[in-house]
Each structure stands twice: as structure tokens, then as C-alpha cells.
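J.: next come a sequence and a model predicted from it.
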Amino acid sequence: MKKIYDITIIGAGPVGLYTAFFAHIRNAKVKIIESLEEVGGQPKHLYGEKMIFDIPAYPSINGNNLTQKLLDQVNLFEKDLSLGEEVLDLSPNEDGIYIIKTNKDSYYSKTVIIAAGNGAFQPRKLEIDNANHFENHSLHYIVKKPENFKHQRVAVCGGGDSAVDWALTLEPIAEEVYLIHRRENFRALESSVSKLHASTVKVLTPYKILELAGKEHQIESLKLQQVKSKELEELELDQLIVNYGFSNSLGHIKDWGLKLSRNQIEVSSLMETNLPGVFAVGDIADYPGKVKIIAAGFGEALLAVNQALHFIDPNYRPSPLHSSTIFEGEFND
């Protein structure tokens, strides 16, 4: 007979991992399914070395270390984790138990919490004729090792948090850092923009890239155009980082009968979707007043787990939780 889980979590990014940890604290039988071969989601796979500034108690922490800390929490319990499995279908049987079909197996669960982040993601590329000639050499969409930019002249393109954060991260490493944005104002957090203007990063706004020039796979210069005046400028550099965001796809999730809005799942204030016993947390969840940061997703995880257990047993009332005594005696610090 197949094992029936209390809660199955789809997605093992930061919010999915924390959801699993809290569900274990509530003594639920938990299953985690992740389509990638490693946990950690976008912070691990796309921003492993990028500093993150919105995690409580950490002034800054990079994606790799955040993932490891969250995994350490989950590892306090015996976890049931399937990696490299994409969920293809989600549907209840006649008893109301959800059958979760993946590309490798089928699982049974009383409730489901979707923590799939932004779904499948691909970087939005620089639309210049010869850009693909320099990709993965001197044109980068993902930065894995900041030390590779040591003593280099680097230009970062974009106006969001990622672009501003990478410019600031590389400032003490690279020889020169330029930040190019096609608009005058940035979309990044106000505090990050203030740090940017106080830094040595050379800000070029509003400019757009017209041409890339170089030999073999090495960029040597950019031709820029001032958006308003149309004046042209040439910028000599060694490396180009493009942070234009990512195009996301919900994949099979859009076929599960969930109420969607702009590639997100609509949920109630208790993280409930329109499907009974199915909840959504993190970036994939949408509700009025949504704040799309990891810390907000952690709070959503607590609500979803408690509501999932209440769905299983309407008489369930969560006992007062004193986290300082959960593992009393196991740690000395």
C-alpha cells in the first residue's frame, strides 16, 4: 500500500525548505518534491554567490550559505526528499487524497503546499546581433564566482535589485564597475540605491547598448546610446553582466485547475488556493498586499502548514510553539 503523506511540498527553494522544517515541527508526515537535481531554487542556482539582505538575523548571506542553513534545519528531522522529479499532474481520488504524478513516480498526500517559486526560469538575454558569440565567456547572465572578475573592467546592465546588488558586490573586486540602465530611476530597494550612489560604481543612465565589439569570445568595448539625447559613447571593458530578469513558465502547474493571475496562484489570506487542501507560498502565491521577498515567504509557510493540518483535522488547534525548547538539550549554543 502506498504511503499517504500529511503534507507534500512541491519545490525545495528557500521557502519550500522552511515549509518542510515547520511542518516537521508540527509532527506532520512530509514529502518534498523538487524538479532540479539540487535544493535551493533561484538563490542557489542563479545567485549562489550573490549577497541577500532581507533574511532576518543575517545582515547579509549569499544564496549558497542560505540554502545550506535551511537544509541544516530540515536535516534535524528524517526528510523524505525526491530530487529531479517534475510534478506533471495533481488530482484528488474518490477519498479526497491527492495523487501527485511526477515524471518518475506517483505519491499520495492529504494536502499539498506549492512552493515552486517563479516556476521554470530562463534569463532574458541581450538582444544584440552578435551577443551569443560572447555568451559564457565575457557576457554573463549568471555570476557564479565573483573572484573571476578580479582586476577586470566590468559593466552590469539592468535596473532592478540584482543589477544593483551585483554592481555593489563587484565594486571591491573589479578594477572598475559600471552600471548601465535604460531608465533614469532604478527599481531596486531604496537602501541599495543609496549605497550605489555613495559607491565608486559609475552609473550610466539612461543608456542602452547598441553594439558589442571584441575578438574571438572576448568583449573589448560597448557602443552605448544616450536614450534622450541620442548621443553615442564607447565604453572599453573586459566583462559584461546582463541582469534583465528572467522569463518564467508555470509549466504543468497551469493545467491543475488553479486560479492563476500573471503566472502566480491566487490564494486567500491563509494561503488557500481554490482547490481544497492545496496551498501556495512564496513567489508563486499572489494576494492583495503581497511582498515578494524571501522573508515574507517564510511567514506564509507557517500559515499554510497550520491551515493544511486544520484541513486534515478540523478539530486541530496548534499548540503554543516555543521554538527555544523544541530541541532542548541537543545544542550547547
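T.: Alright, I've got the coordinates. Being a predicted model, the structure only gives us computed values, none of them experimental.
J.: from here on, contacts and neighbour counts on C-alpha atoms
T.: Fine.
J.: Asn27: how many residues sit nearby?
T.: Neighbour count of Asn27, defined by other CA atoms under 10 Å: 12.
J.: next: Leu83.
T.: The number of residues near Leu83, taken as other CA under 10 Å, comes to 15.
J.: any idea how far Asn62 is from it?
T.: 22 Å (CA to CA, to the nearest Å).
J.: just Pro320 next, same as before
T.: From Pro320 across to Asn62, the span is 33 Å (CA to CA).
J.: please apply the same query to Leu224.
T.: To Asn62, Leu224 is 32 Å away according to CA to CA.
J.: the two: which is more packed in?
T.: Neighbour count, other CA under 10 Å: between Leu224 and Asn62, Leu224 has more, with 20 against 17.
J.: surely the more buried one is within a helix?
T.: No: counting by DSSP: H, G, I helix; E, B strand; the rest coil, Leu224 is located in no helix; its state is strand.
J.: right, and Phe186 touches Cys157 too?
T.: No: using CA atoms under 8 Å, Phe186 is not in contact with Cys157; the gap is 11.4 Å.
J.: of these two, which one has the most company?
T.: Legend: neighbour count by other CA under 10 Å for Phe186 and Cys157, higher for Cys157 (26 against 18).
J.: another structure for you, compare them:
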Amino acid sequence: MKDVYDVTIIGGGPAGLFAAFYAGLREMKVKVIEAHSELGGKVRVYPEKMIWDVGGMPPVSGLSFIEQMIEQGLTFNPTVELDQTITKMNKLDTDIFELETDKDKKHYSRTVIMAVGGGVIDPIKLDIDNAFSYEKSNLYYHVQSIKDFKDKRVLISGGSSSAVDWANEIAPIAQQVLLVYRGDNLKTHESDISKLKANNVVSLENTEITALLGDKEIEEVSLRNNKTNSIKNLPVDAVLVNHGYHRQHQLMTESGLSIELKDDYFIKGNVLGESNIQGLYGAGDILSHEGKLHLIAGAFQDAANAVNSAKRHIEPSAERFAMVSSHNKRFTEKNKEYLYKK
């Protein structure tokens, strides 16, 4: 059997990246497997939103936070596998975990840390025949940069609080913002709806997109009122869709292991990240235990606890915790690099 790792971390979001860092600090051989083509996890859904609640860190945008998490997570050079979704997980007679992916690859590990958050998130896309052809031009499912919409006529489809947030953030720099949604009411706070009016965002209820028109880019959108069945075409420069997300949960229920779950998805564990399966741990939103803190700061503590548990599972005589960074010799040379840069 080749390339058996000390710990394989499934998920490259905040919990997974901090687990990779902390496991490297504990001199473990680490692999990170991420289903998407980039690390960062759910934070990539809101790259320009400000994050205020990470201890000791001033407000930081989602994108900047992702960059910093990745830099820290890769400090000790873990192996990183992107664009791979774990489909099966079993334990071999040798007490080694065998992980199979949708790319027909197998990975082997002495311990596993599940850090998959709420599941693999994929946006629900427009169910229109030619929609895919516009995804590389002016059809968006995420806001990577608000500047993409500067001085443009933007149509946003969706009635959730996220769609309303997008409208309010884009409106100050856009030429015009139109928000359409299929229901009778927006699913957000009254204060956000008042802000839409203050930002001159036009909202159309009971309205949905039926066609995208244009050659290489969307030039017009056909809208249908689902109560009157009337159709009208409007010129646009960009279309932004927020219809929610698909979440892939199969791994937890179809893994091949009898993982004890809460609500058919979340790992029932404890504050040390331990599940009912020896050598399998949880960190971040996927882990459920009494006293759980659903903040990024809580994900960091989960990650460290899971790594410490994994380390002692492999090496029972190991210290319970890693030495703190201010006294840890593993940072001696790295500290010089940072000091000299400054």
C-alpha cells in the first residue's frame, strides 16, 4: 500500500485549513482533499463581505481571509488534492482508512478528520437551455468582486436575504439594479427591504426568468409574471442568480462506516472531535456536540482538538497539545523570514 498519511482532512474550508496547519505543527504527514477547484470553503460564497468575529483580527473581507487561511494552512506543505469528492470510506483490516473519490482514486490514512461543513455546496443554476453558454461572460452565481457590476444594468434573480444583500451592495455602483423573485414576499428583514428602496432597487414579485437573449453575452432577459403569465423583455448588462444551493450529503450516510449522526448528517461527537468510529474525527459545522460554537473561531478550536485526538490515536504517548507557537522551535526559521520581511 503506497502513501499512507497520518491524517487526511476532508474539506478545505476554515476548519480543514487550520487542521492542516495544526497537524503539520504536530509533525504529522497531512493530506487535504477538497471537492472544489479552490480552497476556502463556504467563505468563497461571500468574498466581499466583512468578517468581524475572529479573535485578534480586525475586520477582514472574505477574500482576504481566504488568502490568509490558505497561507497558514499550507505552512508545513501538506499534500492537497482538489476537484475530488469522497464517495466511499471504509476501514481495512490493518486499521487504515481507505477513501475512494469520484475520480476513481484511492487514498489511505491512519486517521481522518471530516471538515466538510454543511456539505459540498453547488449553486442551483437557471433551468434554461442556453444558460450555461453565458457563465463565462455575464451570468453570475457568485459575487467575486462588486466592481464587476460598476455602471451596469444588473438583474438579480432570487428572494432570499443573500439576494437582497447583493442588491444593496451592488446598487451604489451600478447604473440600475432590478430584483426579481418568484414568491409574494422577500425572505429577509424589513430593514433590508427599506434599504432596497433607499438604494432605488426596483423589485418585481411573482416574476421569473424564462429566456436569456444575446450572442456571446446576455443582452436581454425575458421575464414572466407567474400570476398574469405576461411576458416582457428587458435589456441588461449582467444577470446574477441566487436560487440557493445543492448540498451533497451522501458521504455521511453512504460512507461504508456506521457513523453515528444527528439529523441524518452531522457527526455526533464530543469536544475532542471524536466520533463513534476510532480514528475518525469531526471539525467545524459537521461536528455536533454539547457546547458547540457555530463561529469560525469555534471551527479553529474544533480543528485543533481533532488533530490532538488524531495524534494521540496514532502515538498514545504524544503530548495532549502542541507547544504554543511563541515557544515552538518549528517556527524559529519561519519567524526570521517574517521579521526580515518587515
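T.: The structure has been received and is ready for your questions. Everything numeric in this text was worked out from a predicted model, so none of it was measured.
J.: could you give the number of residues near the residue lying closest to Pro56 of the first structure once chain neighbours are set aside?
T.: If the residues on either side of it in the chain are set aside, Pro56 of the first structure comes closest to Ala295, at 7.1 Å by CA to CA, 6 or more residues apart in numbering. Here the number of neighbours of Ala295 of the first structure (other CA under 10 Å) works out to 15.
J.: tell me how far Ala295 of the first structure lies from Gly282 of the first structure.
T.: According to CA to CA, Ala295 of the first structure stands 9 Å off from Gly282 of the first structure.
J.: and what of Pro146 of the first structure?
T.: According to CA to CA, Pro146 of the first structure stands 28 Å off from Gly282 of the first structure.
J.: between those two, who's got more neighbours?
T.: Neighbour count, other CA under 10 Å: between Pro146 of the first structure and Gly282, Gly282 has more, with 30 against 14.
J.: quick check, central residue of the second structure?
T.: With distances taken as CA atoms, centre = their mean, Lys42 lies nearest the centre of the second structure, 1.8 Å away.
J.: ok, which stretches of the stretch 51-200 of the first structure are helices?
T.: Using DSSP state H, counting those that start in this stretch, the helices found in the stretch 51-200 of the first structure span residues 63-74, 131-134, 161-170, 190-198.
J.: so which of those helices is the most packed in?
T.: Highest mean neighbour count of the helices of the stretch 51-200 of the first structure: helix 161-170, a mean of 22 (counted as mean count of other CA atoms under 10 Å).
J.: need the residues that contact that helix.
T.: The contact list for helix 161-170 of the first structure, computed with CA atoms under 8 Å, 6 or more residues apart in numbering, reads 50-51, 146, 149, 156-158, 177-179, 187-189, 192-193, 195-196, 199, 201, 242-243.
J.: of those, just the buried ones, ChimeraX syntax please.
T.: The buried subset of the contacts of helix 161-170 of the first structure, as determined by 16 or more other CA atoms under 10 Å, is captured in ChimeraX by this line:
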select :50,51,149,156,157,158,177,178,179,188,192,193,196,201,242,243
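J.: let me see the contact set for Ile61 of the first structure.
T.: Contacts for Ile61 of the first structure were tallied using CA under 8 Å, 6+ apart; they are Met51, Ile52, Phe53, Ile55.
J.: gap between the second one and Pro276 of the first structure?
T.: Just to be clear, that refers to Ile52 of the first structure. As judged by CA to CA, Ile52 of the first structure and Pro276 of the first structure stand 35 Å apart.
J.: good, we can wrap up now.
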